[in-house]
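A.B. asks: How does the following fold in three dimensions:
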Amino acid sequence: MRAWHAMWLTLINQAIADLNRREAERDEGQRRRPAPEWTIEHALGGPHEII
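C.D. replies: The predicted model follows:
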């Protein structure tokens, strides 16, 4: 039983470490992303109906 639980604990810890690493990589990528050269602004006043 101890070996089985130790195996699962190792797998769970590895999965958590992988998720943390991916999240850190995503955050770093967003931080390094250059600012866009242009942006699109929507009209003020809310959504407009298309007829």
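
A.B. asks: CA atoms for contacts and neighbours, from now on please.
C.D. replies: Noted.

A.B. asks: okay, now residue 16: neighbour count?
C.D. replies: Counted with other C-alpha atoms under 10 Å, the neighbours of residue 16 add up to 12.

A.B. asks: To compare against the first, here's the next sequence to fold:
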Amino acid sequence: MTARLPPIAAAIAEIVAVEETRLRLLLQSLDATLHLVIELLSPPQYGAAY
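C.D. replies: Predicted coordinates for the structure are as follows:
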């Protein structure tokens, strides 16, 4: 049983790393979407170009 732990631990670590990357990408996408929605819902900035 102890001989199986290192490969299992390595597999778990790989899965965790992949899921961490997926979660980071998801959060970046949600952040970008939220910023876009806020920008679209904000009132126009009159006089900002002057």
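
A.B. asks: Aligned to residue 13 of structure 1, what sits in structure 2?
C.D. replies: If you follow residue 13 of structure 1 across to structure 2 using TM-score structural alignment, you land on residue 22.

A.B. asks: Same check on residue 36 of structure 1?
C.D. replies: By TM-score structural alignment, residue 36 of structure 1 lines up with residue 45 in structure 2.

A.B. asks: Tell me, how many residues neighbour residue 45 of structure 2?
C.D. replies: Neighbour count of residue 45 of structure 2, defined by other C-alpha under 10 Å: 7.

A.B. asks: Relative to residue 39 of structure 2, how far out is it?
C.D. replies: Per C-alpha to C-alpha, to the nearest Å, residue 45 of structure 2 is found 11 Å from residue 39 of structure 2.

A.B. asks: What's the average distance for the host helix or strand of residue 26 of structure 1 when superposed on structure 2?
C.D. replies: In this structure, residue 26 of structure 1 sits in helix 2-32 according to DSSP states H and E. On superposition with structure 2, the mean distance recorded for helix 2-32 of structure 1 (mean C-alpha distance after the TM-score superposition for structure 1) is 0.5 Å.
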